[in-house]
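Visitor: 3D model of this:
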Amino acid sequence: MHSLVEEMGKELSVHSPTDPGEWEFLTDSKNVCDVLKDGTGTKKIIGVSLDIDEIDELRIHYEAFKRMRNLRFLNIYTKRWGVKEEFRCYLHEDFNYLPPQLRLLRWDGCPMRRMPSSFCPENLVKIQMQGSKLEKLWEGIHSLPRFKDMDLSRSTNLKEIPNLSMATALETLNLGHCSSLVELPSFIQYLQKLKTIDMSYCENLEILPTGVNLKSLEQLTLSGCSRLKSFPEISTNISALSLEETGIEEFPPNLRLENLVYLNTSRLESEKLWERVQPLTPLMAMISPSLMMRLFLTDIPTLVELPSSFQNLSKLETLIITDCINLETLPNGINFESLSSLSLSGCSRLTSFPDISTNISLLLLDETGIEEVPWWIENFSNLDIMSMKECKSLKHVSLNISKLKRLWKVDFSDCGALTEVSLNDSPCAVAMVTDNHHSKLSILDEDEDDYHASYMPSIDFKNCFNLNQEALVETLTVLAKLILPGEEVPSHFTHQASGNPSSLTIPLLPSFLSKRFFRVRVCVVVMSGSDYYGGHLNVKCQFKGRSGKKFEYYGDLRPYFNATEKGSNLFIFDCRFRLYEYVIDAPPQAELNYDHVDIELHATNLFHENGKTPSRLKRWGVRLLDDNSTAENGLGSPNTLLPHVCEADEDNMVIDECHETEQGHEECGDISVEAERCTKRMRTT
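Guide: Okay, here's the model as predicted:
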């Protein structure tokens, strides 16, 4: 609603009188501030919209709204999570009036402790006052026939909710992070259209009404209500229930939530809840297994095995069972056909790799006792992301990436016992073309016009010190990024330099000039003196000839690097550049005769925590992927090496999350983005 008001205001202001107080809509920050400070508004004003992110100070006259008696839309808002710290709102101590015609009342960070005593809310449709100083709103019971939406979230001083028993059209009640609230009043029994209640992190909430069954209620969020001891029995029709970090002590034995599709019981604080030998039995009896889609269970110390009733969760899409330190086994013979996300992180006694679904796209197994990644993981054809950080017992990994065509990120960091990594069926261009000329890898032909790079996996082996690094690099020829522990550039990177930025001058063989693309593999040693560091690695090529003529390519490659502790790591990645003769407006190849190339590398956007020593590039090296010397170095011949998935190209040929910068160059974003977002992006074929 408020965005529509703002757009209308911008359009109408073009044809309005010169005095802003005579306009119907005020949307310009300066005009709004002047009118509110001077109290020069008139009855002609219908809507006021002010983005307080654009200002540092707002002063409001005590009669600022008295002349705006027809005001229907008041929208003082921030686009941030909360009002910025430097913003100040000065409200005159005699301020005591809001127009009775208000439909929309949005005032983020409102400094009032109470609404004006004369305020009549009967025309309200929506009230949104996030982060306000309000302790209460209005006294008594009001007829609120149009009132549909109340959002007072993050109003930490709010102690009392007004009586809304006559707000029979109310659909949404958001009181999240209202930490002074102690109870949810019983008047909600009259709100028969209420669909959503959010009271998350109301830390002092102790009391919920009893004997209430809201048939319309679909979503109830009580996460973080640590003082709440009793299970909420206010609706049997809810489909989504969040109880994480509450103090609930038992599941009611006779309660059935037949429509529940989402249940979060993570990090429940009461030990009493899980005292049974089969701790999940009451929970499974409460739900309808055939409807459950997303189930979150965390920190259940008595959970040793999952009950047999788990096999009835036929529509399960997300299963999170984390920090269950005594969980040893998973059910056999189960294939959850809809399961796409599985996390068993922190289940330290779980030693067997989970075999409960072959349709998983997100698999999180950090800090488990798993000893091996078996060969049959190749059946997980939808796998996008797999994380097995800090699996201290992991010794062997069999990861057939030629079968896992969607896989793009794998993390084995801090797996100190890992000694064997098998990638015997790694795809190469020749084999894939032979098998199927329509294969996604067959398009790696140098003469192919429409190059579409596959998403090859980025694999992290930080702090895996027992691996044979040279053998690993020889095998992993199709990576977007490989991370290994180390302090020196391996010798098979035949051209090396130090510093940031720095460059290498490399002679060009005549064969390079006949190629469509120039391809290099880069290894960078990054050292950190802080607890956290990160940045982007940029590569630039400049082709030069004896005549002094040159061609520069500024299509920076920007693989992201990061680490969470002090140390030194190798970041290895491949780059591919389209040669000058195929770039628009470039001189003809015959006129130039380039005989060498300068390759420059520098890191940008370096950051670190708490002002500690930032990361630095100790040394780096490259090798030309079409150089015959690569075979001698044990890194594979040019015919079996795939071009890098991040391609610097001004013709928009990049597939790997590349985007155009303000300077007109392309850059590859952080491959280590949030898992859910990554999974969504990678669902395309």
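
Visitor: Going by C-alpha atoms from here, please, whenever you check contacts or count neighbours.
Guide: OK.

Visitor: Mind giving me the packing neighbours of the longest strand anywhere in the chain?
Guide: Determined from DSSP state E, the single longest strand within the chain is strand 594-608. In terms of contacts (3 or more CA pairs under 8 Å, 6 or more residues apart in numbering; DSSP states H and E), strand 594-608 is packed against strand 502-507, strand 533-545.

Visitor: Show me the helices in the stretch 501-650 of the chain, by range?
Guide: Ranges of helices within the stretch 501-650 of the chain are 510-513, 629-632, based on DSSP state H, counting those that start in this stretch.

Visitor: got a list of contacts for the longest helix seen in the chain?
Guide: Scanning the chain for the longest helix, with DSSP state H as the assignment, gives helix 2-13. Helix 2-13 is contacted from outside by 23-27, 47, 49, 73, 75, 104, using CA atoms under 8 Å, 6 or more residues apart in numbering.

Visitor: Buried residues, that helix. List them.
Guide: 2, 5-6, 8-9, 13 (16 or more other CA atoms under 10 Å).

Visitor: Same question for stretch 11-21.
Guide: Neighbour counts over stretch 11-21 (16+ other CA under 10 Å) mark 13, 20-21 as buried.

Visitor: With distance to L344 as added columns, please give those residues in JSON lines.
Guide: Formatted as JSON lines, the buried residues of stretch 11-21 follow (distance: CA to CA, whole Å):
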{"residue": "S13", "distance to L344": "57"}
{"residue": "P20", "distance to L344": "60"}
{"residue": "G21", "distance to L344": "61"}
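
Visitor: so which of those comes closest to E317?
Guide: Proximity of those to E317 (CA to CA) peaks at S13, which lies at 50.3 Å.

Visitor: Which residue comes closest to P374 once chain neighbours are left out?
Guide: S398 (5.7 Å; CA to CA, 6 or more residues apart in numbering).

Visitor: how many other residues sit next to that neighbour?
Guide: Residues lying near S398 (other CA atoms under 10 Å) number 18.

Visitor: compare with the first, here's sequence two:
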Amino acid sequence: MDKDHIAKILDGCDFYTIVGIQNLIDRCLVTIIDGWDKVQMHDLIRGMGREIVRLESKEPWKRSRVWHHKDSFKILTEKNGTKTIEGLVLDMHMCPTINSNEKVLETNAFSRMQELKLLHLSHVKLHGCYAKFCSGLRWLCWLEFPLDSIPVDFPLGSIIVLEMQYSGLRQVFKGTKYLLSLKILDLSHSHSLTETIDFSYCPNLEKLVLVDCTRLIYVHGSIGNLERLIYLNMKDCKKIRMLPKNICMLKSLETFIIYGCSNLKELSIEMLRNMDSLKVLETDGIPISELWLERSSSILGSLPCSLVELSLWGCNLSDDAFPMDFSNMSSLQRLNLGNNPICGLPNCIKGLARLDKLSFSMCTSLKSLLGLPRLNNLDIVDCISLEKITYQSFSLESATSFSRNNLVEWQYKYAIGSVDVENINLLGLCNLLESMAPILQKDDPIPVQGLYECGIISTFFAGNEVPGQFSHKRRGSSISFTVPLLDNHRTRGLIVFVIYVNAGYDSPIVHHTYISHIRVKNKSKGLWGAYFPSHYSIPGEGEDMIWLSHWNLYDQLEGGEEVVVSVIMKSGLLVKELGIRLVQ
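Guide: Prediction:
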């Protein structure tokens, strides 16, 4: 919530903090979250403010803020509230020792609280007339409001924020009620609500939240006249079939969420194209290609150019639903295409220079992502058919959420492919060919697989002997050696040859573990590095396996330096012998 909204609600007082630090909003460290109505405060500041309020009086009803639920309940049952109180909080679920049925809470218990501006009630039932009920309220939050409509005599003339989540409302008001000051209306999870209010009676509304109003079937056509509406959230309003056509008149709308409105029968592209200020659009779960009257290939290319965030999760979009380019959406930063039958990276995405976050989660038909733009966040979780990823450019700081499954090549990260005789020769391991001959038969349906990641090449195959060209050998899981002094040669890397066995005991062996690893330490320079392979082979019980790993150290080793190589295997796998060969 911006400062102007806060100032109008407080009107010279700072009850928004509940705890009572005077002028806290202007003078203390308060963090505005999400740009709207969430304020984060350090616990020490909150505690200090509560202590200041506590010192106002020994009696809670003489203090400006009442946040202890038992104090609030006592004030309301004894009807001894005063005009000193500016903010009051009561959640009956926070008073488990109180039987609220012993005494009925009545509306006239608030009649003496003439300066009450913030009221937060949860699971509270009141009886009586509302004519004299807190006429100066600026912010009312009443969770599980029990009535099927707000009484006509309920004084809301000064209300700026009205929150009625989980209410029993069937209709918001009976009759008409002008709410000229109302900025925020939140009726989320009101499962009995069937229609909205006539918005012409609250022309200054800026935020409307109707999340999970599962019986809502009608949105009043006057919504298009809300010139100041910035935020509209109708997530999971599953019975909504049509939206008013004049909703396209919302020129100030920045966030439009119709996620999960699965029964929506028509959605005109013109409705969205004319929303000049739209930045966030979430249409998740809506089969867009079936609803739009235009051809599906024109849908995404005709969206507002102002969009910064677009979510099309589960919209049944195939590859041909995307335009050739997204040049009209140059401001797009976050794009969610998850759970769609997409097979490859749409070409239009490659030109999104400002794209920061891209999600393909649960795109089970996705096979390749070739030419990804530079991203800070990529989500490919449950892309079970994905085999290859390449980038136009890559950031080492990028974060990725993924489950590898069939992924065999990931540029700048790893690649899995066949290791043939030529590659073995390049590694200088010609003597291995004879021992590997049974594995490398041309008619063998399962070729030896190699793994490339983090600049390290690895392969795994059956065997139990370190070849003779490995100058450093040792039984056990660790080996120490000194880099030789050679004229006009530099040691660019090393090849680690590990023989390990499945001992068949201790904890169960799990594939794709991150526990087994190789550690290389340069004792002379005090430097070390470790490699945790994402995949490795598990031999049968009592069988030997070879792990061949090629490290490119980029001239980091110099003659005379002492190096220690250690291999740590997952419990149940034992290292029998190590071999080291330096690459000059």
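
Visitor: related to what we said a few turns ago, taking the contacts of helix 2-13 of the first structure, tell me the two that lie furthest apart.
Guide: Within the contacts of helix 2-13 of the first structure, two members stand farthest from each other by CA to CA: W23 and L104, at 18.4 Å.

Visitor: which residues touch the closest residue to L394 of the first structure other than its chain neighbours?
Guide: The shortest distance from L394 of the first structure to any non-neighbouring residue, by CA to CA, 6+ apart, is to E371 (4.0 Å). Neighbour list for E371 of the first structure: 351-353, 391, 393-396 [criterion: CA under 8 Å, 6+ apart].

Visitor: Need the winner for burial among the helices and strands packed on strand 594-608 of the first structure.
Guide: Highest mean neighbour count of those: strand 533-545, a mean of 20 (counted as mean count of other CA atoms under 10 Å).

Visitor: and for it, what span of the second structure is it aligned with?
Guide: Counting by TM-score structural alignment, strand 533-545 of the first structure pairs with no residue of the second structure.

Visitor: what angle separates that strand from strand 594-608?
Guide: 170 degrees (axes from the mean of the first three to the mean of the last three CA atoms, to 10 degrees).

Visitor: about what we covered before: determine how far the longest helix of the first structure lies from the middle of the whole chain.
Guide: Mean-position distance between helix 2-13 of the first structure and its chain equals 32 Å (CA atoms, centre = their mean, to the nearest Å).

Visitor: I'd like the next helix or strand past that helix.
Guide: Using DSSP states H and E, the helix or strand that follows helix 2-13 of the first structure in sequence is strand 25-26.

Visitor: just checking, what packs against that following strand?
Guide: Strand 25-26 of the first structure packs on helix 2-13, strand 47-51, going by 3+ CA pairs under 8 Å, 6+ apart.

Visitor: Okay, helices next: where are they in the second structure?
Guide: With DSSP H as the criterion, the second structure has helices spanning 3-10, 24-27, 43-54, 69-78, 269-273, 288-291, 421-426, 432-436.

Visitor: From F133 of the second structure, how far off is the equivalent of L104 of the first structure over in the second structure?
Guide: Aligned counterpart of L104 of the first structure in the second structure: K117 (TM-score structural alignment). K117 of the second structure is 12 Å from F133 of the second structure, where distance means CA to CA, to the nearest Å.

Visitor: For P304 of the second structure, give me its contacts.
Guide: 272-276, 278, 328-329.

Visitor: mind redoing it with 6 Å?
Guide: Listed by CA atoms under 6 Å, 6 or more residues apart in numbering, the contact set of P304 of the second structure reads R273.

Visitor: returning to that earlier point: with distance to P373 of the second structure as extra columns, can I get the helices of the second structure in CSV?
Guide: Conversion of the helices of the second structure to CSV gives the following (distance: least, CA to CA, whole Å):
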stretch, distance to P373 of the second structure
helix 3-10, 38
helix 24-27, 41
helix 43-54, 42
helix 69-78, 53
helix 269-273, 26
helix 288-291, 25
helix 421-426, 31
helix 432-436, 41
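
Visitor: Of all the ones you listed, which one comes closest to G493 of the second structure?
Guide: The nearest among those, by CA to CA, is helix 421-426 at 13.7 Å.

Visitor: so the closest one matches what in the first structure?
Guide: The aligned range for helix 421-426 of the second structure is empty, by TM-score structural alignment.

Visitor: what's next to that helix, contact-wise?
Guide: Nothing outside helix 421-426 of the second structure qualifies as a contact, by CA under 6 Å, 6+ apart.

Visitor: now do stretch 105-120 of the second structure
Guide: 76-77, 79, 81-83, 85-89, 126-128, 132-133, 136-142.

Visitor: coming back round to it: now the helices and strands packed on strand 25-26 of the first structure as JSON lines including distance to L418 of the first structure?
Guide: Below are those laid out as JSON lines (distance: least, CA to CA, whole Å):
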{"stretch": "helix 2-13", "distance to L418 of the first structure": "55"}
{"stretch": "strand 47-51", "distance to L418 of the first structure": "54"}
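
Visitor: And those: which comes nearest K272 of the first structure?
Guide: helix 2-13 (47.3 Å).

Visitor: now that closest one and strand 47-51, what's the angle there?
Guide: With the same axes, to 10 degrees applied, the angle from helix 2-13 of the first structure to strand 47-51 works out at 110 degrees.
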